[in-house]
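Participant: 3D, please:
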Amino acid sequence: MKTFIIIFFLIITTSFAQSFKLTEDPKSHKPMLIGNISLEQLKDSSFYWWYNSEYNFYQIDQDALNEIKNNLFEDLRIKIFFGTWCSDSRRELPRFIKILDSLKFNKVNYELIAIDRDKKGLKDETEGWNVELVPTIIFLDKDEELGRIIESPEESLELDFETIIKKKSR
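Facilitator: Just a heads-up that it's a prediction; the model follows:
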């Protein structure tokens, strides 16, 4: 019985373990998220000002959005590595999320991974992904990488997204 209680306690405590951490950026001394996060953490008061203003201000290219819709496929997965401390991430992440929202892209098919200035997450989230700059948005067909948007898009988020997912149909 004692063994059962110990095992039960371990299972319960690990199931409630946080997948993210709110900490202080050692350079700016401002709040910084690290780890796998949800959009709710970005909508927290510490990040609200930059996330919501950029999200609301961004105007989506509707023609490109329609092309993306025509080329979306069921197994598309997206990993988004970003830093709450990074100006490029603060600009591109809300815009990209607005595009995903406009596509009604299923939230279970993308992962938000906040990393620190050393490009490390809370655990080993960056291991094997070769993340050197943020944001890094990785498009996957199941486990096969189709392409990336790194730091800022080459043309626009929509056109780069479209170009990458069209690789699936080639």
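Participant: Please make it C-alpha for all contacts and neighbour counts, starting now.
Facilitator: Will do.
Participant: residues in contact with Lys98?
Facilitator: Tyr55, Tyr58 (C-alpha atoms under 8 Å, 6 or more residues apart in numbering).
Participant: List the buried residues of whatever helix or strand it lives in.
Facilitator: Taking DSSP states H and E as the definition, Lys98 sits inside helix 87-102. Within helix 87-102, the residues that qualify as buried are 88-100, counting by 16 or more other C-alpha atoms under 10 Å.
Participant: could I get those as CSV with distance to Leu65?
Facilitator: As requested, these are exported to CSV (distance: C-alpha to C-alpha, whole Å):
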residue, distance to Leu65
Asp88, 22
Ser89, 21
Arg90, 21
Arg91, 19
Glu92, 16
Leu93, 17
Pro94, 16
Arg95, 13
Phe96, 12
Ile97, 13
Lys98, 11
Ile99, 8
Leu100, 10
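Participant: Now do Gln62: how many residues are near it, please.
Facilitator: 12 (other C-alpha atoms under 10 Å).
Participant: Could you measure from it over to Glu92?
Facilitator: Gln62 sits 17 Å away from Glu92, going by C-alpha to C-alpha, to the nearest Å.
Participant: For Tyr51, list the residues it contacts.
Facilitator: Contacts of Tyr51 by C-alpha under 8 Å, 6+ apart are Leu42, Lys43, Arg90, Leu93, Pro94.
Participant: And the residues you listed, which is closest to Pro135?
Facilitator: Closest approach to Pro135 among those (C-alpha to C-alpha): Leu93, at 7.3 Å.
Participant: One more, please, to line up against the first structure:
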Amino acid sequence: MKKILVILSATLLVACNSSKEKNKVDKNPSKEMISENTKEKMNDTVPYENSVMLLGKANRKGLEMDAFKDWFNPGYSDYKMDSETLEQLKPLLKDVAITIFMGTWCEDSQRETPHFYKILDEANFDESKLTLITVSEEKTTPQGFEDEKNITNVPTFIFYKNEKELGRIVEYPIVSLEKDMLAILSGQEYKHAYAE
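Facilitator: Next up, the predicted model:
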């Protein structure tokens, strides 16, 4: 099965957008090809190009694995935060849950996800309220975590309060992660990059 997955591994997309282009061959592992025992795993990897990608539920430890630390660690440590906006964010994050959909293969995810983690750390966000879902290039997981979530581009950061979506940042922030988060969490009008 690993040989099949290696053969089916796709090349890196320049943009991490919806891949509904005509004549696109699905080169990602299908739900049927991933063994049933991956359904409950955390930080599960599957072959991808000359390395691996995370697929399914993950956490910070997964992003710090050898295959991903070369972009996660410097992206985290080198990010310069807007400390004034961060102070305004701190009280607004207390009753919020966040779900991140991202692809370890995606340059936009590799850029934004470490920055997002640093912002949450500096805001003393309770990481137990954070769900990280890593997807294939087709924005899917074997477990269907993306079902009914309208994930067309990654990364997608979704903010919830009382289980109701407050808003989302899709692929890249409009102003900055901190300012976009503040707009969403403070109830200001906010449209992500792909909002109609």
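Participant: Quick check: TM-score for this pair?
Facilitator: Scored against TM-score structural alignment, normalised by the length of structure 1, the superposed chains reach a TM-score of 0.84; 151 aligned residues with a C-alpha RMSD of 1.7 Å.
Participant: if we can go back for a sec, of the contacts of Tyr51 of structure 1, closest to Asn56 of structure 1?
Facilitator: Pro94 (8.5 Å).
Participant: so that closest one makes contact with Asn52?
Facilitator: Yes: between Pro94 of structure 1 and Asn52 a contact is recorded at 7.3 Å, counting by C-alpha atoms under 8 Å.
Participant: list the residues that contact both of those two?
Facilitator: With C-alpha under 8 Å, 6+ apart, Pro94 of structure 1 and Asn52 have no common neighbours.
Participant: For the most centrally placed residue in structure 2, which residues are in contact?
Facilitator: Centroid check for structure 2 by C-alpha atoms, centre = their mean gives Met102 as the closest residue, at 2.3 Å. Shown in contact with Met102 of structure 2 (C-alpha under 8 Å, 6+ apart): Ser109, Thr113, Leu132, Ile133, Thr134, Val135, Val154, Pro155, Thr156.
Participant: any idea what it aligns with in structure 1?
Facilitator: Residue correspondence, TM-score structural alignment: Met102 of structure 2 in this structure matches Phe82 in structure 1.
Participant: that older thread, with adjacent residues omitted, what lies nearest to the residue nearest to the centre of structure 2?
Facilitator: Spatial nearest neighbour of Met102 of structure 2, chain neighbours left out: Pro155 (4.3 Å); criterion: C-alpha to C-alpha, 6 or more residues apart in numbering.
Participant: Please name the residues that touch the equivalent of that neighbour over in structure 1.
Facilitator: Counting by TM-score structural alignment, Pro155 of structure 2 lines up with Pro135 in structure 1. Shown in contact with Pro135 of structure 1 (C-alpha under 8 Å, 6+ apart): Ile80, Phe81, Phe82, Gly83, Asp88, Ser89, Glu92, Leu93, Ile149, Ile150, Glu151, Ser152.
Participant: now the fifth one: how far from Leu140 of structure 1?
Facilitator: As for Asp88 of structure 1, its distance to Leu140 of structure 1 is 22 Å (criterion: C-alpha to C-alpha).
Participant: Compute the distance between the match of Pro155 of structure 2 and Gly83 of structure 1, please.
Facilitator: Pro135 of structure 1 is 7 Å from Gly83 of structure 1, by C-alpha to C-alpha.
Participant: Also Glu144 of structure 1?
Facilitator: Distance from Glu144 of structure 1 to Gly83 of structure 1, by C-alpha to C-alpha: 24 Å.
Participant: Glu111 of structure 1 now?
Facilitator: 14 Å.
Participant: Next: Leu65 of structure 1.
Facilitator: 26 Å.
Participant: Neighbour count: these two, which is higher?
Facilitator: Counted by other C-alpha under 10 Å, Leu65 of structure 1 and Gly83 do not tie: Gly83 has more neighbours, with 25 against 20.
Participant: Determine how far the last residue of stretch 125-145 of structure 2 lies from the first.
Facilitator: 23 Å.
Participant: Give me the neighbour count for Asn56 of structure 1.
Facilitator: Count around Asn56 of structure 1 with other C-alpha under 10 Å applied: 11.
Participant: For it, list the residues it contacts.
Facilitator: Counting by C-alpha under 8 Å, 6+ apart, Asn56 of structure 1 has no contacts.
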